[in-house]
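# Could you work out the structure for the sequence below:
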Amino acid sequence: MNATKPLHLLLGLLLLSCALSLLGVAVGSTGFSLEMLQGGDAVQQQILWQIRFPRSAGAWAAGALLGLAGAVAQGLFRNPLADPYLLGASAGAGLGVAVLLVLLGLSPATAAWSMKLGLTGAAFLGAVAAVLLTLTLARGVQQTMRLLLAGVIVGVVLGSATALLTIMTPDIMRPMQAFMLGTTGFLSWASVWILLPVLLGCLLVALGASRALDALTLGEATARSLGVRLPLVRLSLIATLALATGAAVAQAGLIAFVGLVAPHLVRSRTHSTHGWLLLLSALTGGALLLAADIAARWLIAPQELPVGVVTSMLGGAYLLLLMHRGKVGELK
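So this is what the prediction gives:
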């Protein structure tokens, strides 16, 4: 496969995101229709501007955060299988959201703007705690298998705790089940105005640490000799990983594989430094989740599939295809 220049890939992803955004607002409970884009009555315009547009924009932003989080995790821990799920961050964020919703007796579908901001904070704290617990159990990042095993254990335990809280609170069981499967149905303009600033902030911090990530690929000793302040870099990137994961999970629920697959897709198309990899992974993650959301709404319309199920199926199929072809190089 010929490598694509990063700038060309950037332009291609931007065009793809624009095309998917237009397609996203044209897909509703009745399937694909362009009538609303050509006008319509007041009710149709309200559906377009208050439901479909924020849902598509929010899905793209949440996917971009997950793609960025995956690239940060893989670069920071020097592990091609690291992502928010495997490190326990998603499960921790989900538990933080579940605890707050149960304490307040609210549903993620009816939360106001201030409450959505509070959910993001709770998810951030849960994600930080989960990542730190994973690192503690793994005794650092030196042993890859130990890190992955610790992440799986933390994810399973915290996921079970979230399920237990859901069962104990029947009033919000149904929306919480949708939340745990991953859904873009709860997204609104309030979600968009939370996700976009978080995405911008996380992206700026990650890009600021991109040279440190490049140095880390040569080993910790080499990075130190080049003047990289590893404790500060780790602290800032773990906070970025947790905030990006927490914001996405708080607004769209538990969505798997986007953070894992997006950086691999970028690496399969272009060879670049972490500066480009982080930016392109975010754009790829946004396009992936938006495409999955369109498929979830369109495949069995008027019913709707949980978008987390769609991403799991597509992401799992992609990784199995790579394993079947023996393209180990694409997983590096």
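
# C-alpha from now on. contacts and neighbour counts both.
OK.

# where do the helices sit along the stretch 151-300 of the chain?
173-181, 189-208, 210-216, 220-225, 230-252, 258-269, 274-298 (DSSP state H, counting those that start in this stretch).

# got a markdown table for those helices, with mean neighbour count too?
Below are the helices of the stretch 151-300 of the chain laid out as a markdown table (neighbours: other Cα atoms under 10 Å):
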| stretch | mean neighbour count |
| --- | --- |
| helix 173-181 | 20 |
| helix 189-208 | 19 |
| helix 210-216 | 21 |
| helix 220-225 | 14 |
| helix 230-252 | 24 |
| helix 258-269 | 25 |
| helix 274-298 | 26 |
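
# can those helices go into TSV with extra columns for distance to residue 133?
Shown next, in TSV, are the helices of the stretch 151-300 of the chain (distance: least, Cα to Cα, whole Å):
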stretch	distance to residue 133
helix 173-181	21
helix 189-208	22
helix 210-216	22
helix 220-225	22
helix 230-252	12
helix 258-269	20
helix 274-298	25
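
# out of these, nearest to residue 318?
The closest of the helices of the stretch 151-300 of the chain to residue 318 is helix 258-269. By Cα to Cα, the value is 8.0 Å.

# what helices or strands is that closest one leaning on?
In this structure, helix 258-269 packs against helix 53-76, helix 274-298, helix 307-325, with contacts taken as 3 or more Cα pairs under 8 Å, 6 or more residues apart in numbering; DSSP states H and E.

# relative to helix 307-325, how tilted is that helix?
40 degrees (axes from the mean of the first three to the mean of the last three Cα atoms, to 10 degrees).

# what does helix 258-269 rub up against?
1-4, 9, 63, 66-71, 81-84, 277-278, 280-282, 284-285, 288-289, 311, 315, 319, 330-332 (Cα atoms under 8 Å, 6 or more residues apart in numbering).

# ok so, going back, turn the helices and strands packed on helix 258-269 into TSV, including distance to residue 268.
As requested, the helices and strands packed on helix 258-269 are exported to TSV (distance: least, Cα to Cα, whole Å):
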stretch	distance to residue 268
helix 53-76	14
helix 274-298	11
helix 307-325	11
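
# Of these, which is nearest residue 158?
helix 307-325 (18.0 Å).

# Quick one: closest of the helices of the stretch 151-300 of the chain to residue 126.
helix 230-252 (7.7 Å).

# Identify the residue nearest the residue nearest the centre of the chain in space, chain neighbours excluded?
To find the centre residue of the chain, average its C-alpha atoms and take the closest one (Cα atoms, centre = their mean): that gives residue 66, at 2.1 Å. The spatial neighbour of residue 66 that comes closest, neighbours along the chain excluded (Cα to Cα, 6 or more residues apart in numbering), is residue 259 at 4.7 Å.

# here's the other one to compare against:
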Amino acid sequence: MHPRVLFFLLLCTIPLSLGFGLMSGSLPLTPIEVWYALLGNNEDTASEVLWQLRLPRVLAAFVCGGLLALSGVLLQALLRNPLADPYILGISGGAAVGALAAMLLGAGLATTQLSSFMGALLAIVAVFGLGFRHGERNIYRLLLTGVVLSAGCGALISLLLTLAQGEQVKGMLFWLMGDLSHPQGLLFAWFVLLAVGLCVTVLSGGLDVLAGGLDKAAALGVAVGRWQAGLYFAAAVLTVTALQLGGSIGFVGLMIPHAIRLLGVSAHRWLIPSSTLLGGSFLVLADTLARMVWSPLQLPVGIFTALLGVPVLLWLLSRRS
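Predicted coordinates for the structure are as follows:
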């Protein structure tokens, strides 16, 4: 498929996915009700549900999906590994340890988010410090450091879950599997997505050169070390922002860039915006299903990112093969 055509189709999915998310839930709304509520012409229950519950959550799902998909594109370019995703370098593990430790101590939402951020920040510093030790930018050491740190954080997460009791366990599991019911910092998340997305799209030519091999990129005058450090920190900022917004939502950063590539897009100037749009629409769909399937009980969105994503990716792989 031509990249321009795919990008146009993905643009068309945005109002469809957002509309589906706004209309669906324990109180179904018609398109007319949604339209009048958005215009502010109603002050009834539908308008209150839309503005206070659904609209913030739908916007949070879209930006969170975009952040994870874009982070996946950058990490796959950085590591030159199609299996890389936003959680491979231990950032989510550090954030999870911080968040779960705060929950175990009975902290509130703000303190939990701060603890999660500090855990992610420590993981970023540790991976970067050990992976790029003494200025030597060894990408394999960076990857190995992240994998080892993830394993250590996994053990700490298991310990914290074992020590937790009752409702604490449920809250911890929701954080680990993704929860968009209390979005915080929505405007900041949109700013990060737009700012980083615009920057890396403008610099996408350098990503294409790096994809051709580090030696070739260096021979063409690309400052490989600076590019690697920049990509790492950009992906880290995107991942931390997504974690603060919706917890640990898996599979989006791995699957979405793959799906776009399997549809015939390889140049990063199209891969970056297309992945961002598809990631956003995909997570809106997954979160809407998480709200609907067992209504009024809400399920973790991470369950549906896997249930929806796995068969689609397998189908694309079978078509491509």
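
# Drop the TM-score for these two in here.
TM-score of the superposed chains, computed with TM-score structural alignment, normalised by the length of the second structure, equals 0.84; 311 aligned residues with a Cα RMSD of 3.0 Å.

# returning to what we had before: between the helices of the stretch 151-300 of the first structure, which one is closest to residue 154 of the first structure.
Nearest of those (Cα to Cα): helix 230-252, 14.7 Å.

# Where does that closest one end up in the second structure?
Matched against the second structure by TM-score structural alignment, helix 230-252 of the first structure falls on residues 224-246.

# The matching stretch vs the first structure, mean deviation?
The superposed stretch 224-246 of the second structure is, by mean Cα distance after the TM-score superposition for the first structure, a mean 0.9 Å from where its aligned residues fall in the first structure.

# how much distance is there from that stretch to the middle of the chain?
In terms of Cα atoms, centre = their mean, to the nearest Å, the centre of stretch 224-246 of the second structure is set 11 Å apart from its chain centre.

# just stretch 74-91 of the second structure next, same as before
The answer for stretch 74-91 of the second structure is 12 Å, by Cα atoms, centre = their mean.

# Just tell me the aligned range of that stretch in the first structure.
The aligned range for stretch 74-91 of the second structure is 72-89, by TM-score structural alignment.

# Please point out which parts of the matching stretch sit buried.
Neighbour-count burial for stretch 72-89 of the first structure flags 72-89 (criterion: 16 or more other Cα atoms under 10 Å).

# now do the same end-to-end measure for it.
End-to-end distance for stretch 72-89 of the first structure, by Cα to Cα, to the nearest Å: 13 Å.

# Pull the residues that contact that stretch.
Taking Cα under 8 Å, 6+ apart as the rule, stretch 72-89 of the first structure contacts 66, 69-71, 90-91, 126-128, 130-131, 134, 141, 144, 147-148, 150-152, 154-155, 158, 206, 213, 216-217, 234, 237, 241-242, 245-246, 256-257, 259-260, 274, 278, 331-332.

# Residue 302 of the first structure: how many residues sit nearby?
11 (other Cα atoms under 10 Å).

# Quick check: it touching residue 30?
Yes: using Cα atoms under 8 Å, residue 302 of the first structure is in contact with residue 30, at 5.4 Å.

# Go ahead and confirm residue 303 of the second structure touches residue 177.
Yes: assessed by Cα under 8 Å, residue 303 of the second structure is found in contact with residue 177 at 7.0 Å.

# which residues do the two both contact?
With Cα under 8 Å, 6+ apart, residue 303 of the second structure and residue 177 have no common neighbours.

# where's residue 98 of the second structure, which helix or strand?
helix 91-104 (DSSP states H and E).

# That helix vs the first structure, average offset?
Using mean Cα distance after the TM-score superposition for the first structure, the mean distance for helix 91-104 of the second structure is 3.5 Å.

# next SSE after that helix?
helix 109-131.

# now what about that following helix, what contacts it?
Contacts of helix 109-131 of the second structure (Cα under 8 Å, 6+ apart): 89-103, 137-143, 145-146, 149, 236, 240, 244.

# In ChimeraX, select just the buried ones from these.
With 16+ other Cα under 10 Å as the burial test, the buried ones among those are selected in ChimeraX as follows:
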select :89,90,91,92,93,94,95,96,97,98,99,100,101,102,103,137,139,141,142,143,145,146,149,236,240,244
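
# what residue of the first structure is the furthest out?
Most peripheral residue of the first structure (Cα atoms, centre = their mean): residue 41, 35.4 Å.

# Contacts only, for that residue.
So residue 41 of the first structure contacts nothing (Cα under 8 Å, 6+ apart).

# separation between it and residue 48 of the first structure?
Counting by Cα to Cα, the gap from residue 41 of the first structure to residue 48 of the first structure is 11 Å.

# picking up where we left off before, and of the helices of the stretch 151-300 of the first structure, who's closest to residue 22 of the first structure?
Closest among these, using Cα to Cα: helix 274-298, at 10.5 Å.

# Which strands and helices lie in contact with that closest one?
On a contact count with 3+ Cα pairs under 8 Å, 6+ apart, helix 274-298 of the first structure meets helix 6-25, strand 27-28, strand 31-32, helix 53-76, helix 189-208, helix 210-216, helix 258-269, helix 307-325.

# okay, these in JSON lines with distance to residue 170 of the first structure next?
Shown next, in JSON lines, are these (distance: least, Cα to Cα, whole Å):
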{"stretch": "helix 6-25", "distance to residue 170 of the first structure": "33"}
{"stretch": "strand 27-28", "distance to residue 170 of the first structure": "29"}
{"stretch": "strand 31-32", "distance to residue 170 of the first structure": "32"}
{"stretch": "helix 53-76", "distance to residue 170 of the first structure": "27"}
{"stretch": "helix 189-208", "distance to residue 170 of the first structure": "25"}
{"stretch": "helix 210-216", "distance to residue 170 of the first structure": "45"}
{"stretch": "helix 258-269", "distance to residue 170 of the first structure": "30"}
{"stretch": "helix 307-325", "distance to residue 170 of the first structure": "22"}
